[in-house]
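**Student:** dropping the sequence and predicted coords here.
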Amino acid sequence: MTLTTTEQITIGEAVTRLMPDGVPFRMTAYDGSAVGPEDAPIVLHLRTQRGLAYLLTAPGDLGVARAYVMGDLDVEGAHPGDPYEVMRMLMSRLRFRVPPPAELLRIVRGLGLNNLKPPPPPPQEHLPRWRRVLEGMRHSKERDAVAIQHHYDVSNRFYELVLGPSMTYTCAVFGAEDTSLEDAQAEKYDLVCRKLGLRPGQRLLDIGSGWGGMVRHAAREYGVTALGVTLSRQQALWAQREIERQGLADRAEVRHSDYRDVVEGGFDAVSSIGLTEHVGVRNYPSYFEFIRSRLRPGGRLLNHCITRPDNRARDTGAFIDRYVFPDGELTGSGRIITEMQDAGLEVRHEENLREHYALTLAGWSRNLVAHWDECVAEVGEGTAKVWGVYMAGSRLGFERNEIQLHQVLASRTDAAGNSGFPLRPTWPG
């Protein structure tokens, strides 16, 4: 069948033309059309014309996210706090055909050219990169502060509900798949401490300290004096209150500060857990040079961050950039190791923990589902939906080896080349 320039088509017909291999789910639309198996366990329902306009004006994950967050696209058969099974099916079985431009134009005309006027984006969406210039140059102190606040200053109570008692928003380390999330987060901090070789009386700098989990663990369990810095004011306030509650104020501190404003030096160890993603690949040389300058000779660095499975440069997807990590950048562990070495740090050990991050995200998703009503009351349904999609999609990314999590351990050797490391590793686990 060939469409004329004036022929109207239903949404279901348009979907069929774009998915010639069939639709693996049931889709219904406000115009009364439907496509896909009637007994499909998953049903997508496009409720409004605004939802169609979102899909047509921002094809791909951004348009779908906009329609879903605003309530114009419903998903039946999955909890909004954990749409993992839906996303796994969509990511593994969806096959879109990109029609020739003339045919695509006929389809769009058939749906109605009035749907090409973009609706206002959801309030949860950050500005596109080209409009962020008013916040400063990319990865300037001012713009980094805005980006961090967009993601981390959502609500401390919301994070308590999703992350659990540890208030730790980074990959945990699981001894087994049935290890509890809290035990796995404690093991992650302890593994970092063991790799850094922390001992009583030493000084630790924790860059991007979040709610202070690493700072508190190192001070409480290893007797060090620990300083943490975060660009999130809400994180710093929560962390300082918890430090005081645990009686650690004499040897632990979390500041609301850019790491570049830390003037102290001579640290025995530096931990950077989940920060490198926000630094910007072009800034790696100055970032690792800064860390080296704050370490004493023989001091150690543990860098823990999300990476790509390769070292090719490319941007994050539109959904992640607009809704989750504005200005975030990922690269491969090879690039990170290279930049650390070029900054004068000796790399001693690295490991990939990507399966552990998939398990961590599954735990957070369970928490979101368990506390869904309270989370929605705290931050609104749209924001809670964003988190459900983000965590389920990220879990799939780690499982499918599309993203990874690497810990890289390095040392600032002294003038004679001494690293301070023993002949064999001392951190089992």
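**Tutor:** Arrived safely.
**Student:** alpha carbons only for contacts and neighbour counts from here, please
**Tutor:** Fine.
**Student:** quick one, strands of the stretch 301-429 of the chain?
**Tutor:** Taking DSSP state E, counting those that start in this stretch, the strands of the stretch 301-429 of the chain run over residues 346-352, 404-411.
**Student:** now the shortest one: buried residues?
**Tutor:** Of the residues in strand 346-352, 346, 347, 350, 352 count as buried by neighbour count, 16 or more other Cα atoms under 10 Å.
**Student:** helices or strands next to it in the packing?
**Tutor:** helix 333-342, strand 404-411 (3 or more Cα pairs under 8 Å, 6 or more residues apart in numbering; DSSP states H and E).
**Student:** adding another structure so you can compare the two:
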Amino acid sequence: MSEAVQARWPGVAHTPRTPLKARVAKMILKPAAQQVPVRLTFPNGTVWGAGGPHAPEMAIKRPQAFFARIGQDTKIGFGEAYMAGDWTTGPGTDLAHLLTPFADRLANLVPKPLQKLRGLVDDRLPHHERNSIEGSRSNIERHYDLSNDLFAEFLDPSMTYSSAWFGSETESLQAAQERKMDGILDQAGVGEGTRMLEIGSGWGALAVRAAQRGAHVTTITISQEQAALARERFAAAGPEVESRIDLHLVDYREIKGTYDAIVSVEMIEAVGEEYWPVYFNTIDQHLAPGGKVSIQAITMADHRYRATRNSYGWIQKYIFPGGLLPSPEAIDRTLARHTTLAVTDRRPLGRHYARTLRLWRDRFDENWTRVNAQGFDETFRRMWEFYLAYCEAGFDTGYLDVVQLQMQRPAEAG
């Protein structure tokens, strides 16, 4: 690898030298593969897996490096091996289709006795990735400040970076994103004259849609790149819309004022478990009497959340530093213990997210030449493809879900 690649991707450029761990990984992976309807093919002609000749193919190009990475750290090494090119998809195999059977069996691939040793091998979240006010800004910069132009190459024209809500098989991504935004605004009761707070501005689409309803919008973000483009988009929406929106570069813990409606789309995933009480209590404290909250949250089953809450994986290392997905039960417990709020409506959209991610990945692949021209290298390409396909598989199997949650004070609901 070039010096530039080694400097930018040290975890990918250097193969672990751990022969014993590599042998152990090989011993565990072979019987695990026999449970999955895929084919793992090796350069010497060996084939593992329970799949037939037409099953998705995982082509192991560099077996020694592949098993070394898996043995060093299974949760991170599998993705790093794809980034490094140690394995890839076979001819005619889509990456998400290959990952889906694994995601569908994720809880049972490792033998139960070995699962009990998770605490001995799982890495904890690095201290510098904790979501303090300073840590959150650093974590957000590492993802959302990559480049507005990068995100524009695969998102729809509204620049909405969250699950859409499709009304039909033929509906466009933009129309489905507009339906999703309307669903959030309807849950929060946003209309003419509503004082609305948005936690996490994104690139401004939801704020614009709320202002078009006649709401007075305060939207906050800690992403400099997103804020700059959002302000341009507010101006482009016209003076009437722009006059109804105030954008502030502040953390949610620095909010001021009282609001009739509070909305936040796929932001809780970046809050961090230790700060959930502060996050929800802040919403509670700034919600006016009779007000409503609508949050779109990516979730996982409670038993999976409990099993993984203290571990550090590939997604956290390369995509969302400091991230943690809650379970619906974890949200309910936090609300009950730290707020006067309760969930009063739930709208699950998990399969819609699988389709959203597939459309993003298709656009990313189609526009790779332009992304590459922005300075993103082939390792980044494989990282981003793996991220989008990995998430698509999770939502397609139901391992992950995304839900629009309405919250109110029970005594005021109605």
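**Tutor:** Thanks, I have the structure now. Source: prediction; values computed, not measured.
**Student:** now the strands of the stretch 301-429 of structure 1 as CSV including distance to residue 19 of structure 1?
**Tutor:** CSV is the format used below for those (distance: least, Cα to Cα, whole Å):
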stretch, distance to residue 19 of structure 1
strand 346-352, 37
strand 404-411, 31
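**Student:** of all these, which one is nearest residue 69 of structure 1?
**Tutor:** For the strands of the stretch 301-429 of structure 1, distance to residue 69 of structure 1 was read as Cα to Cα. The smallest value, 27.1 Å, belongs to strand 404-411.
**Student:** how far apart are that closest one and its match in structure 2?
**Tutor:** When structure 2 is superposed, strand 404-411 of structure 1 averages 1.6 Å from its matched positions, counting by mean Cα distance after the TM-score superposition for structure 1.
**Student:** so what corresponds to residue 152 of structure 2 in structure 1?
**Tutor:** Aligning on TM-score structural alignment places residue 152 of structure 2 opposite residue 160 in structure 1.
**Student:** ok, the closest residue to that match other than its chain neighbours to residue 239 of structure 1 distance?
**Tutor:** Counting by Cα to Cα, 6 or more residues apart in numbering, residue 160 of structure 1 lies nearest to residue 167, which is 6.0 Å off, once chain neighbours are set aside. Between residue 167 of structure 1 and residue 239 of structure 1 the distance, using Cα to Cα, to the nearest Å, works out to 9 Å.
**Student:** who has more neighbours, those two?
**Tutor:** The residue with the greater number of neighbours, taking residue 167 of structure 1 and residue 239 and applying other Cα atoms under 10 Å, is residue 239; the counts read 25 against 21.
**Student:** which position in structure 2 aligns with that one?
**Tutor:** Aligned counterpart of residue 239 of structure 1 in structure 2: residue 230 (TM-score structural alignment).
**Student:** mind listing what's buried in stretch 303-315 of structure 2?
**Tutor:** For stretch 303-315 of structure 2, the neighbour count (16+ other Cα under 10 Å) marks 304, 305, 308, 309, 311, 312, 313, 314, 315 as buried.
**Student:** OK, contacts around the aligned residue in structure 1 for the last one?
**Tutor:** This means residue 315 of structure 2. By TM-score structural alignment, residue 315 of structure 2 lines up with residue 320 in structure 1. Under the criterion of Cα atoms under 8 Å, 6 or more residues apart in numbering, the contact list for residue 320 of structure 1 reads 326, 390.
**Student:** from residue 48 of structure 1, how far out is the corresponding residue of structure 1 for residue 90 of structure 2?
**Tutor:** For residue 90 of structure 2, the aligned position in structure 1 is occupied by residue 76, per TM-score structural alignment. From residue 76 of structure 1 over to residue 48 of structure 1 the distance is 16 Å, taken as Cα to Cα.
**Student:** dump the residue contacts of the residue mapped onto residue 334 of structure 2 from structure 1.
**Tutor:** With TM-score structural alignment as the matching criterion, the partner of residue 334 of structure 2 in structure 1 is residue 339. Taking Cα under 8 Å, 6+ apart as the definition of contact, the neighbours of residue 339 of structure 1 are 284, 285, 288.
**Student:** among the residues you listed, name the ones in strands.
**Tutor:** Among the contacts of residue 339 of structure 1, no member falls in strands (criterion: DSSP state E).
**Student:** can you classify the counterpart of residue 262 of structure 2 in structure 1 by secondary structure?
**Tutor:** Using TM-score structural alignment, the partner of residue 262 of structure 2 in structure 1 is residue 270. Three-state assignment for residue 270 of structure 1 (DSSP: H, G, I helix; E, B strand; the rest coil): strand.
**Student:** my guess is residue 270 of structure 1 meets residue 207, correct?
**Tutor:** Yes - taking contacts as Cα atoms under 8 Å, residue 270 of structure 1 lies within contact range of residue 207: 7.4 Å.
**Student:** anything in contact with each of the two?
**Tutor:** In contact with both residue 270 of structure 1 and residue 207: no residue, using Cα under 8 Å, 6+ apart.
**Student:** re the thing from before, which of the helices and strands packed on strand 346-352 of structure 1 sits closest to residue 246 of structure 1?
**Tutor:** Closest to residue 246 of structure 1 of those, according to Cα to Cα: strand 404-411, at 28.3 Å.
**Student:** what's the average distance of stretch 135-144 of structure 2 to structure 1?
**Tutor:** Mean deviation of stretch 135-144 of structure 2 relative to structure 1 after superposition (mean Cα distance after the TM-score superposition for structure 1): 1.5 Å.
**Student:** quick check, residue 97 of structure 2 in a strand?
**Tutor:** No - judged by three-state DSSP, residue 97 of structure 2 forms no part of a strand; its state is helix.
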